[in-house]
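Undergrad: sharing a model prediction with you, sequence too.
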Amino acid sequence: MALMSSLFWTSYSEIWELSAKALHTFTGFAGGVGWTALIGLMAIKLEQKRGTVTKAIVALGQRSLSFYIFQSFLFVLILAPYAGGLGGHISQLGSDVVSVFVWVVSVIIANILHKRSIRGPFETVLRKKSTL
């Protein structure tokens, strides 16, 4: 699929294209299951050894709804053509750097909220709404 997408391999038939797409889909599912298992095993191993970084990432997970919305807002603000407009002018590497930057900022803010015992605002609203 990478060779086809990059136009490095252009003389392929429909059968090759369909085969490549099917293989791409199948290996994507298998890879997803593999990554999930690996992350689960790492979580079990690291549960007893929580350092500063692990605690900060846990804080982000505890406020996942709020930070999902926060990250979406930042991506629109930075990348969308009707906002920052950077998305149409940067490469894949540039967008990866923006993504890592947004994630790191999210982890830092989540850690600050955790240290001050502040719940995520959207989690708080969701809890109040579910008790009504």
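TA: Perfect, thanks for sending it.

Undergrad: CA atoms for contacts and neighbours, from now on please.
TA: Will do.

Undergrad: after the lengthiest helix in the chain, which helix or strand is next?
TA: Identified as the longest helix of the chain according to DSSP state H is helix 14-46. Sequence-wise, the next helix or strand downstream of helix 14-46 (DSSP states H and E) is helix 52-62.

Undergrad: so which bits of the helix or strand that that following helix is followed by are buried?
TA: Per DSSP H and E, helix 52-62 leads on to helix 64-79 as the next helix or strand towards the C-terminus. By 16 or more other Cα atoms under 10 Å, the buried positions in helix 64-79 come out as 64-68, 71, 74-76, 78-79.

Undergrad: repeat for stretch 93-111
TA: Neighbour-count burial for stretch 93-111 flags 95, 98, 102-103, 106-111 (criterion: 16+ other Cα under 10 Å).

Undergrad: so which of those residues would you say is closest to residue 4?
TA: Using Cα to Cα, residue 95 is the member of those that lies nearest residue 4, at 22.2 Å.

Undergrad: pasting the second one now:
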Amino acid sequence: MLADLDAHATLLRRWVAVTVAVILLVGLPWGLAAVGVLPGNLEAFFSVVNGGVGMLTGPGILAAIALACRGIQERIDAGSYRPSVPVRAVTALGRRSMSGYIMQSFLFLVLTQPFTLGWGIGSGVLTQMGIAFLVWLITLVLAYVGDLAGWPGPFEWLHRRLAYGRGGL
């Protein structure tokens, strides 16, 4: 479906509509009940409803991204799109997602835990978001440098090596 958006655009739009409906009819009231804008006893109800229909938002989110990126994908297919540095950096991290995930986990362990540096302990959400952004930015830059050098992510390389042996790389 995602390889031929033109042929499946109507179905993808329907998935987006389902997602918007679930967000507005379940997620929004659930959040409003959780913060006290709506009666608190509704929170449990919307939590249960979300457990039943919340998974319907996944395909719709993916469909919305695909439809939003349609023009870029058409230019890529036509060979007339040269990605900017930020796009290349995010793409590089996506190609090295396993290594990025493990690096982020390690950095969070080193930076935020009480038995290591303990950054952000007892601080507000802004500081914690800043630390999270810093960790993400570090992995983004490392992935981009690896992309420029033509290196695979180390854990992607190891995974392929273990799965396929020397000849499968």
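TA: Good, I have the coordinates. Treat the numbers as computed from the prediction; the structure is a model and nothing was measured.

Undergrad: sorry, back to before: distance to residue 5 of the first structure and secondary structure added to the buried residues of stretch 93-111 of the first structure, as a markdown table?
TA: Formatted as a markdown table, those follow (distance: Cα to Cα, whole Å; DSSP: H, G, I helix; E, B strand; the rest coil):
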| residue | distance to residue 5 of the first structure | secondary structure |
| --- | --- | --- |
| 95 | 19 | helix |
| 98 | 23 | helix |
| 102 | 28 | helix |
| 103 | 28 | helix |
| 106 | 33 | helix |
| 107 | 34 | helix |
| 108 | 37 | helix |
| 109 | 38 | helix |
| 110 | 38 | helix |
| 111 | 40 | helix |
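
Undergrad: and these, which two are the farthest apart?
TA: Between all members of the buried residues of stretch 93-111 of the first structure, the farthest pair (by Cα to Cα) comes out as 95 and 111, at 24.3 Å.

Undergrad: what about the residue most central in space within the second structure, distance to residue 40 of the second structure?
TA: Geometric centre of the second structure, nearest residue: residue 94, 9.3 Å, by Cα atoms, centre = their mean. Distance of residue 94 of the second structure to residue 40 of the second structure, given as Cα to Cα, to the nearest Å: 40 Å.

Undergrad: with residue 85 of the second structure instead?
TA: 46 Å.

Undergrad: okay, these two: which has more neighbours?
TA: Neighbours per residue, other Cα atoms under 10 Å: of residue 85 of the second structure and residue 40, the larger number sits with residue 40, 14 against 10.

Undergrad: which residues touch that one?
TA: Residues near residue 40 of the second structure by Cα atoms under 8 Å, 6 or more residues apart in numbering: 33-34.

Undergrad: repeat that with 10 Å
TA: Applying Cα atoms under 10 Å, 6 or more residues apart in numbering to residue 40 of the second structure gives the contacts 30, 32-34.

Undergrad: ok, of those, which one's closest to residue 20 of the second structure?
TA: Nearest to residue 20 of the second structure, judged by Cα to Cα, of the contacts of residue 40 of the second structure is residue 30 at 14.4 Å.

Undergrad: tell me how far the residue mapped onto residue 22 of the first structure from the second structure lies from residue 33 of the second structure.
TA: When the second structure is aligned by TM-score structural alignment, residue 22 of the first structure is paired with residue 48. Using Cα to Cα, we find residue 48 of the second structure at a distance of 13 Å from residue 33 of the second structure.

Undergrad: re the thing from before, and the residue nearest to the centre of the second structure, what's its match in the first structure?
TA: Correspondence of residue 94 of the second structure to the first structure, assessed by TM-score structural alignment: residue 61.

Undergrad: if we can go back for a sec, more crowded one of residue 48 and residue 33 of the second structure?
TA: residue 33 (19 against 13).

Undergrad: and the helix or strand hosting the more buried one, what other elements does it pack with?
TA: Take DSSP H and E as the rule and residue 33 of the second structure turns out to sit in helix 28-34. Packing partners of helix 28-34 of the second structure (3 or more Cα pairs under 10 Å, 6 or more residues apart in numbering; DSSP states H and E): helix 42-53.

Undergrad: quick one: list the elements packing against the helix it packs on.
TA: helix 5-22, helix 28-34.
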